[in-house]
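[1] fold the stuff below for me.
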Amino acid sequence: MNRILLLLEHHENRRLLAEWLSTRYQVLLPPEGRAREDSSFLDEPFDLGILDGPALDRSWEAVQAKKEAAEPVFLPLILITPRQDVGLVTRHLWRTVDELIISPIEKVELQARVEICLRARQLSLTLKQQNEDLEAFVQGMTHDLRALQRAVAGFARALQEDYGTQLEEQGQLYLSRIQRAADQMEELIEALLRFSRLGREGIRVQTVILPFLVQRCLRSLEGEIAASNA
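    Purely as a prediction, here's the structure:
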């Protein structure tokens, strides 16, 4: 069952909302009479937070820290405010608040917006799990590929050291292609690992020298090019 934290300073609104939401969700309420600086209630896990303006002012830093700590999982926060206070919602609040509800509001609309936020959170949880599964799979696969790559590179190096002088020109060409392919395979394995971590580490933009890449591609395909007379 989804857990919803109600952080409302308006006692009657909190009571009514808690009664209504408790029929569908597990409702969490901060302890009565807590000290202003006490934010320990936020240590409890929850899937959605519903706040009003005074409560957000009182616990803004703790709420913001909770939201940042949950990343990359989406932790939705809904701010409920009366129409006359909409103008007081400052731009910086949108770094914390994901949805603004102007009271009074019909129950059916509130239910729909709560469900949208909860579904978005569930999707982010699913995506996080899928990314972790993918990264674990890539880690295992690249471990096996790296063992094969090292074997190919090692035997090619041993062949070069022990029998390199005995190889004819064509044999030397084949050996150099094997060594180059082993090096490229190592680069591909590293690139695959970096790609699997993109969601966690972010994307780094860098300048690419296209003629250099073209030449590398041509060298890697020179066998196929020669065979097809391209």
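[2] could you use CA atoms for every contact and neighbour count after this?
    Fine.
[3] strands of this structure, start to end?
    Counting by DSSP state E, residue ranges of the strands within the chain are 3-7, 26-28, 48-52, 77-82, 99-103.
[4] distance check, G87 against G53.
    12 Å (C-alpha to C-alpha, to the nearest Å).
[5] which one's more surrounded, those two?
    G53 (20 against 7; other C-alpha atoms under 10 Å).
[6] and the gap between that one and P82?
    Counting by C-alpha to C-alpha - G53 and P82 are separated by 9 Å.
[7] so where do the helices sit in this structure?
    All helices of the chain, identified by DSSP state H, fall at 11-21, 53-70, 107-163, 169-196, 198-201, 210-220, 222-228.
[8] output those as a markdown table; include the columns distance to E99.
    A markdown table is the format used below for the helices of the chain (distance: least, C-alpha to C-alpha, whole Å):
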| stretch | distance to E99 |
| --- | --- |
| helix 11-21 | 17 |
| helix 53-70 | 13 |
| helix 107-163 | 8 |
| helix 169-196 | 32 |
| helix 198-201 | 25 |
| helix 210-220 | 45 |
| helix 222-228 | 57 |
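[9] alongside the first, I'd like the structure of this one:
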Amino acid sequence: MTTAVLKNAVVAGASAAKECRPKILLVDDRWENLLATEKVLKPLQADIFKAASGNEALSLVLRHDFAIVLLDVQMPEMDGFETAMLMQEHESMAGVPIIFVTAISKEDKYASKAAEIGAVDYIFKPINPDILKSKVKVYLDLYVQREEIMHLNATLSQSNEELERFAYICSHDMQEPVRMMNAFAGLLVDMSGQALDDDGRRYLNFIVDNARRMQKMISDILTFSRVGREDIVLEMVDCEDILQETLSEFGDVIQGSHAEVTYGPLPRMEASSTLIRVLFQNLVGNALKFQNGSDPPVISVTAAREGGFWRFSVKDNGIGIDESFRARIFTIFQRLHRKEDYPGTGIGLSTCRKFIQLCGGDIDFTSTPGQGSNFHFTLPCKEAPQS
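    Model (predicted):
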């Protein structure tokens, strides 16, 4: 489904860009010059607009988006330099290339003035038709490419929103039937498990395990799809308190694996308590899960101030991550190991990154296979006032 959406988005973006022909604005007080320039540029795939004065050009700028402007320097009432400066006051002209054309202003000071205004070129009459056409074509091609990218981004953004909305609806509606399936499978184990033979109990355990795994995946998808759809509530949170709550949730795992978990002073800051909890649950949970052989897990959680951000670090001595997996590690549903070896849904880290980036921070990691990983994330530094 995702591949089909991406393909449709590319086709739609390219088609929309093709329908939008670039526009060229020619400005010259001599009509014969306008007609001659139009004739040179007519073979290009563009719509050509002509203006005989600065005021007429400004009027056209208000009604059209142009890919490039060819502007005569010497004009009565308003010269090309003044016209260009007034043009650039309009939002639609931001980044639009302007080529100044002149027959007499060949002094260096005029070329320098054109450069200060932001002109991309300053050429003299009589104009070589082939050179002019090739120069204009370069900017038209750049305009078309930029429009294609903008259309494609807009289409992809819409497709992503539709996919996330679909994931939200599906995961929300699937919660109850999966919860019931999990509950009744558990009842069947308790009430009739002993009446089954070995194969029957094994099959029943498959049902129970997969129902629980599906329930966890649906819960993770719902969490992922909610990020960005619901307002992020900022409040003063004590990161150390949230970490302690998270560690208590993992109490049995920590005790069973003889894990050593240490943490330095963590800040009280303005943040989303849900975000901090999701981060610690995933990063500490992964550190406990991806153990390195028989060595007990050693996990360290620290935080340090770096400019306008707090930089958190969750370091472990686990199996580590090969550098070749860097592009996949934060991608949703991407797993690096078989579920039989390390259970999980492949959604946790992608949720962390999505959440963090919405809050203005980022997340990354360093790792050495066989020696452990260090996941570090940043959040804007909005500390709680000291009491």
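[10] let me see the TM-score of these two.
    Once the chains are laid over each other, their TM-score by TM-score structural alignment, normalised by the length of structure 1 reads 0.61; 200 aligned residues with a C-alpha RMSD of 4.4 Å.
[11] before we move on, back to that, tabulate the strands of structure 1 (TSV), appending mean neighbour count and distance to E224 of structure 1.
    Output for the strands of structure 1, formatted as TSV (neighbours: other C-alpha atoms under 10 Å; distance: least, C-alpha to C-alpha, whole Å):
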stretch	mean neighbour count	distance to E224 of structure 1
strand 3-7	21	59
strand 26-28	18	63
strand 48-52	23	57
strand 77-82	20	57
strand 99-103	15	57
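[12] Q130 of structure 1 is nearest to which of these?
    strand 48-52 (21.7 Å; C-alpha to C-alpha).
[13] average offset between the closest one and structure 2?
    Here the mean offset of strand 48-52 of structure 1 against structure 2 after fitting is 2.3 Å, by mean C-alpha distance after the TM-score superposition for structure 1.
[14] packing partners for that strand?
    Packing partners of strand 48-52 of structure 1 (3 or more C-alpha pairs under 8 Å, 6 or more residues apart in numbering; DSSP states H and E): strand 3-7, strand 77-82.
[15] columns distance to G199 of structure 1 on top of those, output as CSV?
    As requested, those are exported to CSV (distance: least, C-alpha to C-alpha, whole Å):
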stretch, distance to G199 of structure 1
strand 3-7, 27
strand 77-82, 23
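[16] for R58 of structure 1, which of those strands is the nearest?
    strand 3-7 (10.0 Å).
[17] by contact count, what packs against that closest one?
    helix 11-21, strand 26-28, strand 48-52.
[18] got a markdown table for those, with distance to Q215 of structure 1 too?
    Below are those laid out as a markdown table (distance: least, C-alpha to C-alpha, whole Å):
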| stretch | distance to Q215 of structure 1 |
| --- | --- |
| helix 11-21 | 64 |
| strand 26-28 | 61 |
| strand 48-52 | 53 |
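[19] which one of the ones you listed lies closest to R216 of structure 1?
    Per C-alpha to C-alpha, nearest to R216 of structure 1 of those: strand 48-52, 51.2 Å.
[20] run the angle between that closest one and helix 53-70 for me.
    150 degrees (axes from the mean of the first three to the mean of the last three C-alpha atoms, to 10 degrees).
[21] tilt between strand 48-52 of structure 1 and strand 3-7?
    10 degrees.
[22] what angle sits between strand 48-52 of structure 1 and strand 77-82?
    30 degrees.
[23] quick one: distance of strand 48-52 of structure 1 to the chain centre.
    Using C-alpha atoms, centre = their mean, to the nearest Å, the mean C-alpha position of strand 48-52 of structure 1 is found 23 Å from that of the whole chain.
[24] show residues contacting it.
    With C-alpha atoms under 8 Å, 6 or more residues apart in numbering as the test, strand 48-52 of structure 1 has contacts from 3-10, 75-81, 117-118.
[25] can you rerun that using 10 Å?
    2-10, 13-14, 17, 27-28, 42, 56-57, 59, 63, 74-82, 97, 99-101, 114-115, 117-118, 121 (C-alpha atoms under 10 Å, 6 or more residues apart in numbering).
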